[in-house]
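> Any chance you could fold what I've pasted below:
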Amino acid sequence: MTIDKTAIRDAATVIVLRDRYTDPRILMGQRGAKAAFMPNKVVFPGGAVDAGDADIALATRISDFCADRLREDSARDLSHALCVAAIRELWEETGLILGQKGSWSEPPAPDWESFAATGHVPTAEALQFVFRAITPPGRPRRFDARFFLLDADEIATDLDDFSAACEELSHLQWIPLKDVRAFDLPFITEVVLAEIEARVTDRDPPPSVPFFKNYDEASLFMQLYGRIQDR
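Sure, this is the predicted structure:
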């Protein structure tokens, strides 16, 4: 079967914010020169949702408030799978764990074996959904990316230990928020950073979420407000 590489894939991105009240810094790394998507750019950790992400159990889930906004303008409820993808990508690309000590009730999927071996289970309550953007047409890869803000205090492991990271991102570092625009950033990253700067000391999730909706027919800027569903 031929895979359409320009099809829009759901994705999750994690913005880890450290020392938000004193000297705010964010965790970023550089993509490789040969990467098909955003080569050489300095980016947040993140990536596409895998088929198995929906089946991974979470010890705690994202707030109903954020889950409701994740469901808005979506053909199906991806709130669980997106949170799992965010935690998995953070682990794979940085070696940092968003989780709590515990045992898995079932043997972990291959993508999660190294995570489980640390003695942790994934948790999502600390994730805040803060931004959504679809890659514009004409790019070699297109993603419907949901951006999650995470306070670094919620990480279970050493914030400066990237030894378990894969090689997808190089030069992993905590960049002072005031200095980040000196780096080679994608346009959408700069837009997201403006949102983060505006609420760096606010620990509550935003009441609405900006959404850059770039389809072939039109490009729109929207706000996702959500509507809490009955459970």
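> only C-alpha atoms for contact and neighbour calcs from this point on.
Will do.
> secondary structure class for residue 81?
Using DSSP: H, G, I helix; E, B strand; the rest coil, the three-state assignment for residue 81 comes out as helix.
> Now show me the structure for the sequence below, then we'll compare the two:
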Amino acid sequence: MSEPEPKPFKPEGPARVPGARAVRPKSAATVMIIRRDGPKPRVLMGKRHGGHSFMPDRWVFPGGRIDRADYRAPFATDLRHDVSAVFDAYLKPGKGRALALAAVRETWEEAGLLLARPAPQRPAAGPWREFIEQGALPDLEALDVVARAITPPAVGKRFDTWFLVADAERLMSLDRQADCGELEEIAWVDFDEAQALPLPQVTRMMIKESVERMRDPNRPKPFLRFKDGGMRPSHL
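Presented below is the predicted three-dimensional model:
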């Protein structure tokens, strides 16, 4: 059977320099934190600064690139075995945990929220210093994998992003620090409200995926890749 035609896709972000080789995507992770304490489930989203070269003024989930420090950061609980198995099927040992830690760290840096458990305060250095000084360590057991998406080759700034999900009940507190880093605004929005925001295309797809996963938690996890000018979705 012949391979289906790729779905058309409009690249977002700065275009690749004509004639240049495709940029290697940087490893990243983002987390959808969902509250269920109201009439409708709500997801945490933040607005990117208008000065960013990549997706300015768009609403996104907190997250970002993996840092070398994420490979050795301490944690209170580890990934569940089923979640770790999804990572390990595609990545070198330890990288899945580092990606999960990156998502937790970025949630603190961008949204001022701790997906963590209380822990004795301890000295630390590097990007994890402020997180650990809060008397907290990451709660990786709270995370599940939703999907993976790789930015198309036509874009000059590319990411290989793992989309994770966690319940807001696993946050140490819903009260966040005032300084939210690079996210200009932070809001809890229901899924209908989220679809009305200016979203990156992949974020819009993940909102829809989250709704479907609430109906069927066992549905396959999407893996979005690009080839021959279009998107060829598969599953993890």
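> TM-score for this pair?
Counting by TM-score structural alignment, normalised by the length of the first structure, the TM-score of this superposition works out to 0.85. Behind it: 216 aligned residues with a C-alpha RMSD of 2.3 Å.
> The first structure: strands as residue ranges?
Remark: strands assigned in the first structure by DSSP state E are 8-18, 25-31, 42-43, 46-48, 99-101, 120-122, 128-134, 142-151, 169-176, 209-214, 219-224.
> out of these, which comes closest to residue 186 of the first structure?
Smallest distance to residue 186 of the first structure across the strands of the first structure (C-alpha to C-alpha): 7.4 Å, for strand 42-43.
> The closest one vs the second structure, mean deviation?
Strand 42-43 of the first structure differs from its equivalent in the second structure by a mean of 0.7 Å after superposition (mean C-alpha distance after the TM-score superposition for the first structure).
> That strand aligns to what range in the second structure?
Strand 42-43 of the first structure corresponds to residues 59-60 in the second structure, going by TM-score structural alignment.
> quick one: contacts of that stretch?
45, 46, 47, 48, 197, 198, 199, 200, 203 (C-alpha atoms under 8 Å, 6 or more residues apart in numbering).
> and those, which are buried?
Listed as buried from these are 45, 46, 47, 48, 199, 200, 203; burial here means 16 or more other C-alpha atoms under 10 Å.
> from the residues you listed, which is closest to residue 170 of the second structure?
residue 45 (16.8 Å).
> Give the aligned equivalent of the closest one in the first structure.
In the first structure, residue 45 of the second structure lands on residue 28 (TM-score structural alignment).
> Quickly note the distance from that match to residue 54 of the first structure.
26 Å (C-alpha to C-alpha, to the nearest Å).
> ditto for residue 166 of the first structure
22 Å.
> For residue 112 of the second structure, see how far away residue 41 of the second structure is.
Taken as C-alpha to C-alpha, the span from residue 41 of the second structure to residue 112 of the second structure is 21 Å.
> who's more crowded, those two?
residue 112 (21 against 15; other C-alpha atoms under 10 Å).
> counterpart of the more buried one in the first structure?
Using TM-score structural alignment, residue 112 of the second structure pairs with residue 95 in the first structure.
> Test my guess that that match contacts residue 162.
Yes. Counting by C-alpha atoms under 8 Å, residue 95 of the first structure does reach residue 162; the two are 5.2 Å apart.
> now the buried ones among the contacts of stretch 59-60 of the second structure as a markdown table including distance to residue 31 of the second structure?
Below are those laid out as a markdown table (distance: C-alpha to C-alpha, whole Å):
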| residue | distance to residue 31 of the second structure |
| --- | --- |
| 45 | 10 |
| 46 | 12 |
| 47 | 15 |
| 48 | 15 |
| 199 | 15 |
| 200 | 15 |
| 203 | 11 |
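> Name the nearest of those relative to residue 65 of the second structure.
residue 48 (15.0 Å).
> so who does residue 16 of the first structure touch?
26, 27, 149, 150, 151, 152.
> how many other residues sit next to the counterpart of the fifth one in the second structure?
In other words, residue 151 of the first structure. Per TM-score structural alignment, the equivalent position to residue 151 of the first structure in the second structure is residue 167. Around residue 167 of the second structure there are 16 other residues, counting by other C-alpha under 10 Å.
> what's the neighbour count on the closest residue to residue 167 of the second structure other than its chain neighbours?
Nearest residue to residue 167 of the second structure, sequence neighbours excluded (C-alpha to C-alpha, 6 or more residues apart in numbering): residue 34, at 5.0 Å. Residue 34 of the second structure sits with 21 neighbouring residues when counted by other C-alpha under 10 Å.
> Quick one: map residue 34 of the second structure onto the first structure.
Aligned partner of residue 34 of the second structure by TM-score structural alignment: residue 17.
> From residue 26 of the first structure, how far out is its match?
Relative to residue 26 of the first structure, and taking C-alpha to C-alpha, residue 17 of the first structure is found at 5 Å.
> Next: residue 20 of the first structure.
9 Å.
> more crowded one of the two?
Looking at residue 20 of the first structure and residue 26 with other C-alpha under 10 Å, you find the greater number of neighbours at residue 26, namely 22 against 19.
> got a list of what that one touches?
15, 16, 17, 18, 174, 175, 176, 177.
> ditto for residue 182 of the first structure
Applying C-alpha under 8 Å, 6+ apart, no residues qualify as near residue 182 of the first structure.
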